[in-house]
Structure formats: C-alpha cells, structure tokens
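Asker: have a look at this prediction, sequence included:
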Amino acid sequence: MAAKGKGNGKRKGKGKGNSKKTKSKPPDPTSNCIFPREIISNILSRLPVKTLLRFRCVCKPWRNLISKPNFIDTHLHRSSSLKPTFSPILIHTLHVKYTDHVLSLVDSPESSVTELDNPFPFFYYNMVVVGSCSGIVCLCKPPWGDLITLWNPVMRKFRTVQLPKKKPLLGVHAGVSIGLAYDSQENDFIILSLFCFREESRVPVEVEMCSMKSFCWKQVKNEVGFRVIRPCCNVIINGVPYWTALLEDKYGLRDVLVYFDVDRKVFDKLPMPGITVGTQWQLVNLEDTVGMLIWAKTVKHNIDVWVMHDEDGWSKKCTVGLVLGFDRLIGCLRNGDILAEDENGVLLLFDMVTSSVKAKLCIDNAKRGSSVIFNYSESLVLIREMLPVEKETARDKQHRENLLKAGINLKIISTDDPQQANWVNRIV
C-alpha cells in the first residue's frame, strides 16, 4: 500500500501525464552537427544541381537554404569557375517524321541523351535556340524574334518575355536577331533585339534591350554601325553574345566580329581572322575564350583551331586531324571536344588532343543534318514569374499530327553559309 501511495503523490503531478503538451519546432539539422552552419552551406554550394534538388527534400532548413538568392549566386559562381573535364551540351534537332523541335541534354560522354520537355508551343514550327548562359536558355521564333522564352531546363521552369513596342516593318526589315547576355555584377539577364534591314539598304541594325529586372525595353545606340543577317547571335561566352557582322567604313565593306559589352551596355567590334577562299568556319566557345574552327570544304579531316587573345588578336592554336573524317561539323564544346556528324547521321565526339572518338551520341528519330549544339551549365537560377514546364501530353501529339494531316505545307530551309551555322524554319 505504501508503494501505491507513493505512486499517487506529488511526483505524479509533476510527471509527464499531467503536464501541458506544447508543440516544439523541429530541430535544426545543423544544430547538433560537428560542422558550423557556414561549413554545411559551403559544402552544399559545391554539389551538382540535380543533387541539390534531391537534398531539398531532406528538411525545411535545407530547402530554404538552397532556395536563398545568396546561396544560388555562390553556387553559380563556383560552378562557372570550374574547368570542366566535360561540358554538358544542349542539342537541338528536328524529328524525322513530325518536324518537331526536340531539345536534349547530355551530361557526360558515358550518360545517355536525355530528351527535355520543350516549353515552346508545339504548334509553332519556327523555333531557334539563341543560346545559354548561367543555366538559362533563350528560345525565339524567327524571322521576327517573336515569342521570346527564357527557360531553366534543370529547374523545369520558364517564362515568356514581352516583345518590344517597336515592330519590324515588312519589306523594310529582313528580320530580327535575338541575343542573350548576363550581367554578373547586377545579377541580371538582358535580352537584345536587333532589327536587321535588308542587305541592299546598307542601313545598320537598330538595337533594343530588355533587362529581366525591370522587363522594360529601351534603345541602345549602334555606334559601331554594323549589320547582321543571322536570326540570333553566333555564340555566348561568359554572358557576352557575339555576332558575325558586316561593317562598311573608310576601308570598305568587311567582315567583323561584334559583341555586347555588358558592363558599359554598348557594342564593340573585333577583327576576323584571315579566312581563305574555299574554307568553312564556325565561331565557338573554347575554354571560355572566343575561338574559331576552320576547315576546307573538300577535305573534311583537318580542322584548324584559332583563338582570340585580347592583346595579340587571333592566333592559330593547333590543327586537329580527325582520322575518321566527318560529313558535317556541328561545333565545339567548352572544354575543347569537337562534335561532328558522320555520313550515317551518328554524332561523334572527338578529343581535340588525341583526335580519337570519345563517345557516340544517338538521338532517336532525329532528322539527319538538323543537329545544333549549345554549351550548357546547370544552375539554380530562376527569373521571377517563371512557370512550371508541362509535360507534353498524348493529346498534344495527336493535335500536331492532325495539323500535319490537314495539309499544312511545311518547308525546312537550311543554309550552307558558314556564317549561318544555325538553321531557320519557315512556313510557306
């Protein structure tokens, strides 16, 4: 009985059974860790984007950390400064049957080609990839630069950009050329819209730019006085877009390379290397430097690699001898690997140093000769008011097939002009 009385005493009143239950916040997973919170943030900022997306599900503190702008900027800076052993590439192809625009991603030579959900409306048959910088890809509809779309493939989000109030004039303008730039100091993406006059008019392009912070278009002076004929910029290097252009001055009409100076918000020009008659060339990003691949039209084995130095100008880096040869040269990866297409439509990845084949890339149902590549770096960067990319449904595919059966006449216009390494689709 004594034991029973002891059990009913004051100790019981202070026990857990009579105490008021309070809801406590979940403990911070870093509070009992041997590493300070700054160290954990440092470790996470060095991980790949796909790993971080999975780590968002670990706990709310980690999800909040990975979503913070400071963390995203730190992660972007560190991933951009790394010298890659392999450069991820975005591949744009046409479907051999439906003329769909297929966008695919290759992470490494060992990985398979991953088809992405295209945010561009399927019922638009005209689409070009302008380029990519800091994880954001720009898409638009030529020849007038309509439906400009910014898209983060890894985050699966996109948004469209309002077009400038100025409209191109039919019969006066030949088209609009779109470029994408990134201002790392202001952490701001910039869309450039170049209104291209017809070649016979010899009038320099008129330029407008739109900041993704304000989403307002304003005019940019074309003090260089250049003209372009491409639907988009040739290449984007470190957030700077480059165009091959024509310039007429006291020395006559000549080819130049123009770029948008992101810091000063003006255009500037660079000379072109001496290109002999009977050769083809392509402007590329070679280890974050302006580079150019030059090869003969008839002998498709040797490729001359040129690079631009700020002080010394253009210089020849090396000559790559591809033993297997190629039917069509597609481009160059950021780390220097060369991608070409053989006579069977297979994409071959060549090592620039050894000239050996590192990998063979196969894209299902890709139209031969339609592949275009873009260097891509994954990032957590998002632009405000981005929306999730919806997966294409079977109903969408059926609608597209019905349109084709209805008798819409499609014609894909390609060009062998080396200045227009990309292609433009037009409905006729």
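Answerer: Perfect, I can see it now.
Asker: CA only for contacts and neighbour counts going forward, please
Answerer: OK.
Asker: centre-most residue in this protein?
Answerer: Residue closest to the average C-alpha location in the chain (CA atoms, centre = their mean): residue 132, at 2.0 Å.
Asker: and the gap between residue 244 and residue 270?
Answerer: For residue 244, the distance to residue 270 (CA to CA, to the nearest Å) stands at 10 Å.
Asker: higher neighbour count, those two?
Answerer: Per other CA atoms under 10 Å, whichever of residue 244 and residue 270 has more neighbours is residue 244, with 25 against 16.
Asker: test my guess that that one contacts residue 234.
Answerer: Yes. Between residue 244 and residue 234 there is a contact under CA atoms under 8 Å: 6.9 Å.
Asker: ok, now which ones touch residue 180?
Answerer: 130-133, 138, 189-192, 236, 239-241 (CA atoms under 8 Å, 6 or more residues apart in numbering).
Asker: in three-state terms, how would it be classified?
Answerer: Classification of residue 180 using DSSP: H, G, I helix; E, B strand; the rest coil returns strand.
Asker: one more to weigh against that first structure:
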Amino acid sequence: MKKVMSRKKTKTSFKYLPLEIWTLILARMPGKTLLRFRSVCKPWRSIIDGADFVYLHLQLCNINNNSKNKLFVAFEDLGRLGLNGLEAWLRTIRRADTLRKTGHNLMSPGNDDPLGSCIGPSVNGLILTCELIDFKQELILWNPSIRKSLVIPPCPIPSHLQVETAFVFGFAPSTKEHKIIAITSDETPGTQPRDMFFAVYTLSDQRWTVRNNGLNVERSFFEGIFQSFLYSSDTTFLYGGTVFLHGKVHCLAFDYGNNKLHLVSLDFDLESVTFLEVPDLSDKSRPLRFPFILGESVAIFSISTVKASIWVLELDDGKRVWTPWCSEPSSLDGFGLFMDHILSNGPYYYESDCGGCLIIGKKSYHIASGKVQARGKSMRRNVILETYSESLVLHKGYGAQEVDVFPVN
C-alpha cells in the first residue's frame, strides 16, 4: 500500500508542476522541438504561444549561444538554374564548429543579385531578405528555424525623390520591438547637399512611420554612412559589413570631410546614430578592415600583407574607447583569403581548441599563426555565412506564411 501511494504521489507532483517551472523548462528547448510540443496539451500550447515566452526563449538562447555551439545560415551558390537562368542560392543551417548541416535545405527561387538577397546581420533568428517574387523585388523577414516569412509592405518613399534606399534591420531592447529603418537620399541631379529621408517599420504594428529628424546625421558625413548601410551585404572595398549587438547595428563609414574612418552605430531604441573614430590601423600596405563581434564587444579586424591586428571597443568611465587586443604578422594566404571575400558579410570569431580564429566563407584564419584552414568541404561553390540563433519570432500573431522547402542533394 505504501509503494502504491508513493508512486501516485510522484506521478501527481510531476503532472502538476507550476506553470512557471514548465515555462523555464520549455524555454530551454530548440524552436523546432517547441513547435511539436504545442500538440502535447493545452497548457503547453498556451505557454509556447505567449509573447513573453518568445523573448524568454531568445534570452536563454543567447546565453547558451557561445562560440562553440553557434549556428550559421549558409548561402551556397548553385549557379544559374532553370529556363530563366536566374542565380539560385541554397540555404542551409550549419554548426560553427564543423559547418555540418543541421537544418533542411531552403532554396530561393532565384535572385539577379544574390548578394542583395541578404540585407545586414541576422537579429533574434530573423533575417531581412530581398526576394524576387513574380518578377518584383520584395522585402521579406524570414525565420529559418520555424520556416516562416513575412512580406514587408512597401516603404512610403516620397514620389518626388529619385532614391536608392538602405534598409537596416534591428531590435530595440527597451520596447522588445523589431524594426526596419529605411534611409534614403535625394538623387535628383543638382541637389546639394542631398536631402535625407528616414522611415521606421515596426513589426508589432506592421506599418511604416515617417520620421522627420533625419537621424541627426551631419550632411558632410551622410554620404559615407548612407553608402555603408546601402551596401552592408556586399561590402565596399577595404572596409565594410554590419554587425548587431545590444540593440545597435554597427558598420564602418568614411568621413570624406576629414578623411577619417569611423564606427557608425545605429541605435534602435533611440533611433539615432553615433560616431566614433577608428584608431589608425594602417601600415605601409592598405589594410582590409571588418567589424565583428568578440564576446560581448564590437571589434575591428584589420589585415594587410604585413600584419593583422584587432581592436576592441570598451567602456572607460562611461566613454567608448578602443583597446588593442592583438597584433600579429599576417600571411599572404591570409590576406588573399580576406581579399577574396571583400564581397562577403565579413568574418565571424570562433574560439577553437587551438585558439581564436575568424571564419569567412569556407575557410578560417587562425589569428595567432596566420594559417588558413579549409572548412565546410560539403558546401557548394561560393558561400556566404550569416550568424543565426533559433527563435519563435513570427510564429504567432503576424500572419507569417510557411516558406517553401526544396530538398537539394
């Protein structure tokens, strides 16, 4: 009789765990697993579908997403396919340590400009892409882990402007709001200085709002900033790429007025831009420079035919300062690797067993030795990597659609 009561008590206590405990347990599960767990029972479905649970899951994913279990979305060049001969890019989810595939193949129907298909860094498991749909370019937010996408309505660009538009995707931590900031300039001949146009799309409202403050950007500096954000996914020569950290998107931009390179930080909470001059990383050779994330800080990697160096952005008495992290002789192979990938999204830091290295394309660069190592042998042709973390954003409440899946071997 005692044994029966003991078993019954154990079973009952397990079944009736408080929802708070179940929430903490479920929040540590992968996104694809959580979608299956929604069918277990109504309380689990209610937990998983809650808006607060989505951000709790994101927080725990970010804590556990250290360099050794980081994930990438790989854009693999398949060449021109089909009767229309459009460029096709296969998308796979891969582990950072081995670059082995962990997710299903997702293939876009094709883009004339494959580099333009990925706009800036991934944010909370979402990637902003530009897709060719019915022969029309559409902005799309895409979540690979749950295979859902959301078409973004057209940006309300004034009809009198002849413009190019830079779209920057990010997240405002204080309001837990995903935003797309559109920056455009007047291309009308004879317009000097250029007029600026600034609009913000918020995911919760799913609409654009025109802003009038112009990001408080000095006109003399606007050209360099605009070009850096406009070509963030196919970097400008010698420097470029964007990274997202702590509610800000960072990129390098050149101030043609004082002939200086700056780190530009677009704050999604304040919807404003700040600038910080980059230290002199040059030597007798013209270096290539890329921003990247090192731990919880923004860093700049500089490499020439002579040396490779890294500077880290830190806070000192509330002021942002650059601190040298390392400086080593470079190799011709290393410089050639980054020269071949100046049209990529930039390098990603990975802490391997033999020390720190930077991953770019299908190869890695060992910082201390300057050696280049081949990786991802199973991947096709040219490869562009984008950091990625699993999330449930777009799962409920936004009208997102399932993404077509094309298995390609």
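Answerer: That came through, no problem. Computed from a prediction, not measured in an experiment: that's the story for all the values here.
Asker: on that earlier part again, give the residues shared as contacts by residue 244 and residue 270 of structure 1.
Answerer: Overlap of the contact sets of residue 244 of structure 1 and residue 270 (by CA under 8 Å, 6+ apart) consists of 256-258.
Asker: need the counterpart of residue 271 of structure 2 in structure 1.
Answerer: Matched across to structure 1, residue 271 of structure 2 falls on residue 265, judged by TM-score structural alignment.
Asker: tell me how far the residue lying closest to its match once chain neighbours are set aside lies from residue 132 of structure 1.
Answerer: In space, and not counting its chain neighbours, residue 265 of structure 1 is closest to residue 220: 7.7 Å by CA to CA, 6 or more residues apart in numbering. Distance of residue 220 of structure 1 to residue 132 of structure 1, given as CA to CA: 22 Å.
Asker: what's the answer for residue 371 of structure 1, then?
Answerer: Residue 371 of structure 1 is 16 Å from residue 132 of structure 1, by CA to CA.
Asker: could you do residue 232 of structure 1 as well?
Answerer: Per CA to CA, residue 232 of structure 1 is found 12 Å from residue 132 of structure 1.
Asker: mind listing the helices for the stretch 51-200 of structure 2?
Answerer: Remark: helices assigned in the stretch 51-200 of structure 2 by DSSP state H, counting those that start in this stretch are 51-64.
Asker: so where do the strands sit in it?
Answerer: For the stretch 51-200 of structure 2, the strands identified by DSSP state E, counting those that start in this stretch occupy 71-81, 86-95, 106-107, 127-133, 136-143, 148-151, 165-172, 177-185, 196-202, in order along the chain.
Asker: looking at the ones you listed, which is nearest to residue 388 of structure 2?
Answerer: strand 71-81 (5.1 Å; CA to CA).
Asker: mind listing what's buried in that closest one?
Answerer: 71-78 (16 or more other CA atoms under 10 Å).
Asker: over to stretch 256-274 of structure 1?
Answerer: 256-262, 267-270, 272-273.
Asker: cool, and stretch 136-143 of structure 2?
Answerer: Buried positions in stretch 136-143 of structure 2, judged by neighbour count with 16+ other CA under 10 Å: 138-143.
Asker: tabulate those residues (CSV), appending distance to residue 293 of structure 2.
Answerer: As requested, the buried residues of stretch 136-143 of structure 2 are arranged in CSV below (distance: CA to CA, whole Å):
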residue, distance to residue 293 of structure 2
138, 29
139, 26
140, 25
141, 23
142, 22
143, 22
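Asker: what is the neighbour count of the residue nearest to residue 265 of structure 1?
Answerer: 16.
Asker: I'm done for today, thanks for sticking with me.
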